[in-house]
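# Turn this into a structure:
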Amino acid sequence: MWSDDAFLMLPQEQRPAKFFEQVRASKEVFILNDKDGCVMLTSDDEDGVPVWPTASLAQMWANEEWSDCEPKAIDLDTWLSRWTIGLSRDLLCVIVAPAPGEDSEVMLPEDFAEKLL
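Purely as a prediction, here's the structure:
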């Protein structure tokens, strides 16, 4: 598995492929969670749940307004059986390994699920 620094040093367009490689190997994704549930990112075009391949990458986002959040691991079986359906129902996207100040890959939950397999 790559280090977080090596992951962040990849050009943005290469990060999604490395994300899926790491997640398939570890069989889990990470979200940020607080007492109210998972955090969401919003933009003019879409709303979505950010996901990361490691707890430490997710933890990098736990600052300022998300300072009370903690990384939470979700195993792939749970993601595929519950999260994909729930996000689709709620018309939310999946934001793949966002990095501060950069555009991120935004995917429909079904497309994200296909890449996990």
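
# Please make it C-alpha for all contacts and neighbour counts, starting now.
OK.

# Could you point out the longest helix of this structure?
When every helix of the chain is counted residue by residue (DSSP state H), the longest turns out to be helix 15-26.

# Against which helices or strands is the helix or strand following that one packed?
Toward the C-terminus, helix 15-26 is succeeded by strand 28-34 as the next helix or strand (DSSP states H and E). Other helices and strands packing on strand 28-34, by 3 or more CA pairs under 8 Å, 6 or more residues apart in numbering; DSSP states H and E, are strand 47-51, helix 55-59, strand 70-75.

# One more, so I can put them side by side:
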Amino acid sequence: AAAVVALALLAPWLRPDRPTPETAALDAGYAQVRRDGERLLSEGGLPPVAAAELRDGMGAIDHAVRETRDALDRAAEAPDQFRRLTAGYRRKIDLLRQVVDRAART
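Model (predicted):
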């Protein structure tokens, strides 16, 4: 347990100062899709069920993206793990795009 606490305290210093170009591009893509979803919600034209599905989908994907992004920060020096995580990040962005697009079609 003490080792876990020590690692948690050291984690901010173990992470790279800046994202890699690949993660920066993924972050930008995710942010754009997220803004599209927020715009749909703020316009208020979605049926209640579609708005609820969009909010729920965005919330679940946001949580998964935060976990993936944290893991990416830790894996920047492990190429195989980094590739696997970036592929997962891309899938989450694609999934969010599907959720937003489905809501836009309603």
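
# And the TM-score, once the two are fitted together?
TM-score of the superposed chains, computed with TM-score structural alignment, normalised by the length of the second structure, equals 0.24; 51 aligned residues with a CA RMSD of 4.7 Å.

# before we move on, back to that, and the longest helix of the first structure, what does it pack against?
Using 3+ CA pairs under 8 Å, 6+ apart as the test, helix 15-26 of the first structure ends up in contact with helix 4-9, helix 109-116.

# The same query, at a cut-off of 7 Å, please.
Applying 3 or more CA pairs under 7 Å, 6 or more residues apart in numbering; DSSP states H and E, one finds that helix 15-26 of the first structure contacts helix 109-116.

# ok and the helix it packs on relative to strand 28-34, angle-wise?
140 degrees (axes from the mean of the first three to the mean of the last three CA atoms, to 10 degrees).

# Kindly calculate the angle that helix 109-116 of the first structure makes with strand 47-51.
Computed by the same axes, to 10 degrees, the angle between helix 109-116 of the first structure and strand 47-51 is 20 degrees.

# can you give me the offset of the helix or strand hosting A31 of the second structure from its chain's centre?
With secondary structure defined by DSSP H and E, A31 of the second structure is part of helix 21-43. A distance of 9 Å separates the centroid of the chain from that of helix 21-43 of the second structure, by CA atoms, centre = their mean, to the nearest Å.
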